[in-house]
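**Q** No letters, just coordinates:
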C-alpha cells in the first residue's frame, strides 16, 4: 500500500503494526531516496534476527510506548502486571505489542490518507479495558506526513502511542547518522537510573553533552554519553496538546531537512545504540550502530508510576488524541552547528 503527494512517497507493509516501510523524499538535486528503515517484504519483519533484536522499524508501538518500571503499575487501587521484556522492565507493548498485531486498514483517497484501526481486548498484555485505537497517516500538500492518533476505552487504562521510525536523511549514502545536525526544542530531560527508568527529576540540559537547544552534529558528543549513545526523553518546551516544534534534523550532504511538530509533551531521541549489524533491510542496507536515529514523540516513560508527570490515563468517555507531523524540505550550503 502506498500514498503519494507532491514530493513524498509513503509505503506501508500490509496491516501488521501499521508499519511505515519506506518514505521517499528528494535531496537538493531532486534525487529521490528512502529516508527510513524497513524491509522489502513481510518476511523481513518476521525473521529471527529482527524479532530477536526488536528494533520496531516504522511500527506503531503501544498500548504504552517506552518503559514502565518492573512491568507494574497501580490504577484505582488495583495493581496490574505487564511483561518484563527489557531487563526487569516493560518496553513498547510487551511480548506482543501493537507493532506485532494486524490492524484493519481503510484507504481515504479523498484525503490522501489511510486509517488503521486495532481493538485491544480487555486484559491484553496485562492492561485493563477494551481499547479501540485509530492511527491515520496523511500526506499533505506541504510535503508532510501527518500521523493522527485516537483511542477510546471501556475501562481506565494507560495509553501512550507513538511511531518508531528510524531516519537516515542521507538515504543510505552516509555510513552513519552522526553527521546529521539536530536541534531539539527542549530545555529539560527526564533523568533516569541505570535501567533507563525515570527518577522523577526533570533536569536542565544546559552545559551537558545532551544539549541540542542549538544545532549540533549528533556525533559531536555521542561518545561522551553514558550507555554509548543517546536514548533520552526530552521535555518539550510549550503546552501539552498544542502543536509545537519538537525537532529539526539537517543532513548536509543531501541537503534534506526534517522538522518534527507534535502535540505530545516529550520526544525520545534514540541514536540507534543497539543496532548491531545483524539485520539487512531494503536496498541491501545493513543496520549498524548509529546508522539512523529515532525521534519518538510521546508522553514520558513510566508515567503511570510518576504522579508528577503528565498523565497517560485514559478514562471512560474520554478520547485519546495526539498528532505528530514530519515535514521534509531541502537546504543548500553547510549547517551552522557545533562540531
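**A** Ah, there it is. Because the structure is predicted, anything quoted here is derived from the model rather than measured.
**Q** from here on, contacts and neighbour counts on C-alpha atoms
**A** Fine.
**Q** Could you name the residue of this protein that is farthest from its center?
**A** residue 77 (31.1 Å; Cα atoms, centre = their mean).
**Q** What's the local residue count around the residue lying closest to residue 102 once chain neighbours are set aside?
**A** Counting by Cα to Cα, 6 or more residues apart in numbering, residue 102 lies nearest to residue 16, which is 4.5 Å off, once chain neighbours are set aside. Residue 16 has 20 neighbouring residues, counting by other Cα atoms under 10 Å.
**Q** What residues sit buried inside stretch 93-111?
**A** 93, 94, 97, 98, 99, 100, 101, 102, 103, 105 (16 or more other Cα atoms under 10 Å).
**Q** Report the two of those residues separated the most.
**A** Using Cα to Cα, the two most remote members of those are 94 and 105, lying 23.2 Å apart.
**Q** how much space is there between the residue nearest to residue 102 and residue 148?
**A** Distance from residue 16 to residue 148, counting by Cα to Cα, to the nearest Å: 18 Å.
**Q** can you give me the strands for the stretch 201-339 of the chain?
**A** Here the stretch 201-339 of the chain has its strands, by DSSP state E, counting those that start in this stretch, at 216-217, 231-236, 244-250, 256-262, 266-270, 293-298, 313-314, 320-330.
**Q** Ok, which of those strands comes nearest residue 4?
**A** Distance to residue 4, taken as Cα to Cα, is lowest for strand 320-330 among the strands of the stretch 201-339 of the chain, at 13.7 Å.
**Q** ok, the buried residues of stretch 93-111 vs residue 293, which is closest?
**A** For the buried residues of stretch 93-111, the minimum distance to residue 293 (Cα to Cα) is 18.3 Å, reached by residue 99.
**Q** so the closest one sits in a strand?
**A** No - counting by DSSP: H, G, I helix; E, B strand; the rest coil, residue 99 is not part of a strand but helix.
**Q** so it touches residue 65, yeah?
**A** No - between residue 99 and residue 65 there is no contact under Cα atoms under 8 Å: 10.4 Å.
**Q** Check it against this one:
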C-alpha cells in the first residue's frame, strides 16, 4: 500500500492528501488537489516543477502538475454548440476558455479510489452545468510507476452529450534545476496547428518542414523561435527529450500534444521564472468543439473515453 499523508487544508475545510508512489528508479508524490503530480524523482532527481504548500497551489500555480479539464487547452470565445444548443463557458484567457474555466479540475479535490505501492487512482464527479459544460461527468486518472516509466491512464463517462479533453500539465526539467532552453527535443510530428493572436487554431494542419516547428530532427528548445513555443503538434509517433544526461520518451494514444516551453512563467507570481520547465500536454486539439474537421471530443451517454500517456526515463 502506498503511503498517504495530509498535505494541507483548504479554506472550505476540505483535506488534501499526498500519496507517495515508488517503483524501481522512480518515486512520485501525487496530491488529491487537482490530481497534481507534485514530485517525480528519477534516481533521486526531481524532474517536475512543484510547490511547497496547498496555499501555493491555490494562489501561485500555473497548473503545475495538475490534471486539467473538463477541457484542456482553449475553446474560442468561451462557447460551443453541441446538438444545436449553445453552451457558454467562463472566459478566463482573454475572450477564450482555458483548461476548463475559472474553477476547473485542477482546483478540485479528487477522491482516492484505489492505491498500491506503485499506483493510485483518483476520481472526480463534475455536475451538469459545471463551468457551463453539459452533463454529469465522472472522470478518473490512474498514475502508475513501472520501474523506469510513469503511465497516466484517463477515463471519462457522461450522462448527457458533452465534450471532454483531459491532460496532465506537468512542467518537466530533466536537470532538476536551471532552465530548459538546452533540452533537446525530437518529435514525430510532420504537422502542427498555426494559431491566431489569441492562440486559437486557424483550422489548418500546417507542415512543419522549413519552419521553427520542425522537430523531426533534434533541436534545442532555445535554438529557434526564441523558445516561445505554446503550440499543438499533430503526432505521428512519439517524443524524445534529452537534458541533464537523462532521456524522456513520451508515447500516447492521443492525436496531439501541446508543447509549451514555459516562457510565460514570470518568477514573481510563481516561484519559477521563464523556461524553468516545459510541458508536453498530450491531448485532442484545442477548440475542437468549434472545429468539426478536428478529431471529435464529443462524449455521449453509454460511451467511455479513455487515453493513456507514458513518460519513460532512460
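**A** Looks like it arrived, so ask away. These numbers were taken from a predicted model, which means no experiment stands behind them.
**Q** Give me the TM-score for these two chains.
**A** Scored against TM-score structural alignment, normalised by the length of structure 2, the superposed chains reach a TM-score of 0.92; 296 aligned residues with a Cα RMSD of 1.2 Å.
**Q** right, so of the strands of the stretch 201-339 of structure 1, which gets closest to residue 184 of structure 1?
**A** strand 244-250 (4.5 Å).
**Q** Quick one: residues in contact with the closest one.
**A** With contacts defined as Cα atoms under 8 Å, 6 or more residues apart in numbering, strand 244-250 of structure 1 is touched by 169, 180-186, 236, 238, 256-263, 267, 335.
**Q** let's see it at 6 Å
**A** 180-185, 256-262 (Cα atoms under 6 Å, 6 or more residues apart in numbering).
**Q** what do you get for stretch 220-227 of structure 2?
**A** Counting by Cα under 6 Å, 6+ apart, 181, 182, 183, 184, 212 sit against stretch 220-227 of structure 2.
**Q** Quick check: PyMOL command selecting the buried ones in those residues.
**A** To isolate the buried members of these in PyMOL, using 16+ other Cα under 10 Å:
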select buried, resi 181+182+183+184
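**Q** which one of the contacts of stretch 220-227 of structure 2 is nearest residue 17 of structure 2?
**A** residue 183 (32.6 Å).
**Q** thinking again about what came up before, reformat the strands of the stretch 201-339 of structure 1 as JSON lines; add distance to residue 152 of structure 1 and mean neighbour count.
**A** Formatted as JSON lines, the strands of the stretch 201-339 of structure 1 follow (distance: least, Cα to Cα, whole Å; neighbours: other Cα atoms under 10 Å):
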{"stretch": "strand 216-217", "distance to residue 152 of structure 1": "40", "mean neighbour count": "23"}
{"stretch": "strand 231-236", "distance to residue 152 of structure 1": "25", "mean neighbour count": "25"}
{"stretch": "strand 244-250", "distance to residue 152 of structure 1": "24", "mean neighbour count": "23"}
{"stretch": "strand 256-262", "distance to residue 152 of structure 1": "20", "mean neighbour count": "22"}
{"stretch": "strand 266-270", "distance to residue 152 of structure 1": "22", "mean neighbour count": "23"}
{"stretch": "strand 293-298", "distance to residue 152 of structure 1": "18", "mean neighbour count": "26"}
{"stretch": "strand 313-314", "distance to residue 152 of structure 1": "8", "mean neighbour count": "18"}
{"stretch": "strand 320-330", "distance to residue 152 of structure 1": "6", "mean neighbour count": "20"}
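**Q** Need those strands in CSV (columns: distance to residue 7 of structure 1).
**A** Formatted as CSV, the strands of the stretch 201-339 of structure 1 follow (distance: least, Cα to Cα, whole Å):
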stretch, distance to residue 7 of structure 1
strand 216-217, 26
strand 231-236, 29
strand 244-250, 17
strand 256-262, 12
strand 266-270, 26
strand 293-298, 22
strand 313-314, 37
strand 320-330, 9
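**Q** need the contact list for the aligned partner of the residue nearest to residue 102 of structure 1 in structure 2.
**A** Using TM-score structural alignment, the equivalent of residue 16 of structure 1 in structure 2 is residue 33. Residue 33 of structure 2 is in contact with 16, 108, 109, counting by Cα under 6 Å, 6+ apart.
**Q** Same question for residue 65 of structure 1.
**A** Shown in contact with residue 65 of structure 1 (Cα under 6 Å, 6+ apart): 92, 160, 161.
**Q** if you set the cut-off to 7 Å instead, what comes out?
**A** Residue 65 of structure 1 is in contact with 91, 92, 93, 160, 161, 162, counting by Cα atoms under 7 Å, 6 or more residues apart in numbering.
**Q** So which of these wins on neighbours?
**A** residue 162 (30 neighbours).
**Q** Next one: the aligned residue in structure 2 for that residue relative to residue 86 of structure 2, how far apart?
**A** Residue 162 of structure 1 maps onto residue 167 in structure 2, with residues paired by TM-score structural alignment. Separation of residue 167 of structure 2 from residue 86 of structure 2 (Cα to Cα): 24 Å.
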